[in-house]
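Chemist: Structure here, sequence nowhere to be found:
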C-alpha cells in the first residue's frame, strides 16, 4: 500500500519524528527575522512536534527568555517561562500561529494569533496585552529589595528567578526588623519586602512584633502577571 502526502513538509516532520533528529529547514531566514521561540503549558510530546515544525520553517528554540521573540502558550499560566518572558518577549501567541504557519510554509504575522484567556484575566483582574506593555516599559520590581524565606513555595530558586526578571534585588541574608524599618522610612534607601509562607512564619516573629508586613508569594507571582504592586491583598495577618 502506498501512502501519499499532500504536503511534503508534513512528510519531513513525520520522517524525522521517527529518527528523533532535527529536520532540515525549508527557509534560511536572516537573524533579525528568525523567530526564537519558547513553549510553555504543553506536554513534552507536543513540544517535540512543535519544535520540528519550527525548525522546518527556519525558526529556533530560544536559549533563554531574554532571547525569546515568541512565547507559544496554551493559556495564561504562571510558569517560570511565562512570567520571566513578559519583560522581553515581543509576541505571546497560541499554537495556531505555528500550526497555520506550517500549513502556509512560512511564518505568518504573529499579531493574528494573540493569546486570549478571558478566564485568567478575570481571575487575576488584568489584561495580558497591558501587562506586556507595562513590563517592557518599566520593570515591576525595580527599586525593591526582597528577602524570601527558604521554605517558600514555589521553590526559593524559582521565586528568585521571577523576582529578578522584574528587576527585583535579592538579599542573601535575612535583614533585621530595624533594617527593614529603616529602609521603609528612609527616602534614600530601597524598600525591603519580606516574602514568606505559613511554614516559615516562625522566622518572621520580629517583623510581626514591630508591625512590619510579611507577604506571601502571590505578591511576586500575581504582581508579575498583572504588573501591579499589591500591598493590601497578600500580607499575613
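Modeler: Perfect, I can see it now. The structure presented is a predicted model; accordingly, all values stated were derived computationally and were not measured.

Chemist: going forward, measure contacts between C-alpha atoms and count neighbours the same way
Modeler: OK.

Chemist: Check which helices and strands the helix or strand hosting residue 100 is in contact with.
Modeler: According to DSSP states H and E, residue 100 maps onto helix 96-104. On a contact count with 3 or more C-alpha pairs under 8 Å, 6 or more residues apart in numbering; DSSP states H and E, helix 96-104 meets helix 44-56.

Chemist: Report how many residues lie close to the residue lying closest to residue 51 once chain neighbours are set aside.
Modeler: Distances taken as C-alpha to C-alpha, 6 or more residues apart in numbering put residue 61 closest to residue 51, at 7.3 Å, once the chain neighbours are dropped. For residue 61, the count of nearby residues is 17 (other C-alpha atoms under 10 Å).

Chemist: Helix 44-56 and the helix holding residue 100, what's the angle between them?
Modeler: Here the directions of helix 96-104 and helix 44-56 differ by 50 degrees (axes from the mean of the first three to the mean of the last three C-alpha atoms, to 10 degrees).

Chemist: C-terminal to the strand or helix carrying residue 145, what's the next element?
Modeler: Using DSSP H and E, residue 145 sits in strand 144-148. Using DSSP H and E, the helix or strand that follows strand 144-148 towards the C-terminus is helix 156-165.

Chemist: List the buried residues in that next one.
Modeler: Across helix 156-165, burial judged by 16 or more other C-alpha atoms under 10 Å covers 159-165.

Chemist: sorry, back to before: buried residues of the helix holding residue 100, list them for me.
Modeler: Those would be 96-99, 101-102, for helix 96-104 by 16+ other C-alpha under 10 Å.

Chemist: Tell me which two of these sit farthest apart.
Modeler: Using C-alpha to C-alpha, the pair of these lying farthest apart is 96 and 102, separated by 9.5 Å.

Chemist: next up, a second structure to put side by side with the first:
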C-alpha cells in the first residue's frame, strides 16, 4: 500500500508510477466537493468523480482488474485536510481484495482502520518510506485547427498547453516531408504561431512540439491552405 502525496490545495495534478504503469490523478473542486479524474498510461478511466471516504476511486472492476488495485481516501474528503488528517492511498490488487473482503463482511471500520494504521506507520517511519516519484508532465489541452487564408493575409495557429517549458512550431511542405522548426519560444506567446502575409510557399502542414521537464508532447498535424 502506498500513500499518494497530496497537498492542501483545492486543485492538483499528479503523475505517478504504480504497479509498473504511469497514472495521472487530477483532483479539483466542483462546487464545494472534491472530484477526481484518473488515467492510466494516457487512457482515461474516470472523469469528475465525486470523492467520498471508503469509496474506491475506480468504481468498476474493468477499470483495474486483473492487474491493478484501487485508490481510497481514509477520511472525509476535505482538501483543507489533505496531507494531514485526510490521506489518499493506492492499494495493490491483493491489498484491495483484502479491503473488499473486510467491507463485504461488514467490517468497514476495520477496513478504514487498516488504512489509518498504515498512516501511523508512515508518521513513525517517515525516513524509511520510499515514496513514489511524482512527475509533472507537459500536456496539450486544446489542439490547433487547420486554417485557410488568402495570399497576403495573416494566419494564426493556437494551442493550449500546461506544464511546459518551451514550444516549437514546425512546418512540413507535404505528408512525408521532413519537419522544420520555424519558431521556438519559452514565453506566453509560445502557444501561438502567427504568420504575417502568407504566401503559397507557406502552404503545408504545421504542428507544435511541447517540451516539459519530464516529457515531450506533439500536437495534431494541421494544414494551412493559401487561396
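Modeler: Ah, there it is. The structure displayed is predicted, hence computed values, not measured ones.

Chemist: TM-score for this pair?
Modeler: After superposition, the two chains reach a TM-score (TM-score structural alignment, normalised by the length of the second structure) of 0.27; 111 aligned residues with a C-alpha RMSD of 6.1 Å.

Chemist: picking up where we left off before, OK, contacts around the residue nearest to residue 51 of the first structure?
Modeler: 36-38, 51 (C-alpha atoms under 8 Å, 6 or more residues apart in numbering).

Chemist: Quick check: residue 56 of the first structure vs residue 159 of the first structure, distance?
Modeler: Distance, residue 56 of the first structure to residue 159 of the first structure, using C-alpha to C-alpha, to the nearest Å: 35 Å.

Chemist: In the second structure, which strand is the longest?
Modeler: Using DSSP state E to define each element, the second structure has its longest strand at strand 21-30.

Chemist: Flag every buried residue along that one.
Modeler: Buried, per 16+ other C-alpha under 10 Å, within strand 21-30 of the second structure: 22-29.

Chemist: so which of these comes closest to residue 208 of the second structure?
Modeler: Nearest to residue 208 of the second structure out of these is residue 24 (C-alpha to C-alpha; 22.5 Å).

Chemist: Now the closest residue to that closest one other than its chain neighbours: which helix or strand?
Modeler: Leaving aside its chain neighbours, residue 24 of the second structure sits nearest to residue 15 (4.4 Å; criterion: C-alpha to C-alpha, 6+ apart). Secondary structure from DSSP H and E places residue 15 of the second structure in strand 12-18.

Chemist: quick one on the thing from earlier: report the angle between the strand holding residue 145 of the first structure and helix 156-165.
Modeler: Orientation check (the same axes, to 10 degrees): strand 144-148 of the first structure against helix 156-165 gives 180 degrees.

Chemist: What's the local residue count around residue 38 of the second structure?
Modeler: Neighbour count of residue 38 of the second structure, defined by other C-alpha under 10 Å: 23.

Chemist: Identify each buried residue in the helix or strand that contains it, please.
Modeler: Here residue 38 of the second structure, judged by DSSP H and E, is contained in strand 33-40. Neighbour-count burial for strand 33-40 of the second structure, with 16+ other C-alpha under 10 Å as criterion, is recorded at 34-40.

Chemist: my read is residue 194 of the first structure is in a strand, agree?
Modeler: Yes: membership of residue 194 of the first structure in a strand is supported by DSSP: H, G, I helix; E, B strand; the rest coil.

Chemist: any idea how far residue 121 of the second structure lies from residue 2 of the second structure?
Modeler: Distance, residue 121 of the second structure to residue 2 of the second structure, using C-alpha to C-alpha: 11 Å.

Chemist: So for those two, which sits in the more crowded spot?
Modeler: Taking other C-alpha under 10 Å, residue 121 of the second structure and residue 2 do not tie; residue 2 has more neighbours (18 against 12).

Chemist: ok and the helix or strand hosting residue 47 of the second structure relative to strand 21-30, angle-wise?
Modeler: If you go by DSSP H and E, residue 47 of the second structure is part of strand 43-50. Counting by the same axes, to 10 degrees, strand 43-50 of the second structure lies at 30 degrees to strand 21-30.

Chemist: quick one, what contacts residue 99 of the second structure?
Modeler: Going by C-alpha under 8 Å, 6+ apart, residue 99 of the second structure touches residue 111.

Chemist: which one is residue 180 of the first structure nearest to, not counting chain neighbours?
Modeler: That would be residue 192: by C-alpha to C-alpha, 6+ apart, it lies 5.8 Å from residue 180 of the first structure.

Chemist: what about that neighbour, how many residues close to it?
Modeler: Neighbours of residue 192 of the first structure using other C-alpha under 10 Å come to 21.
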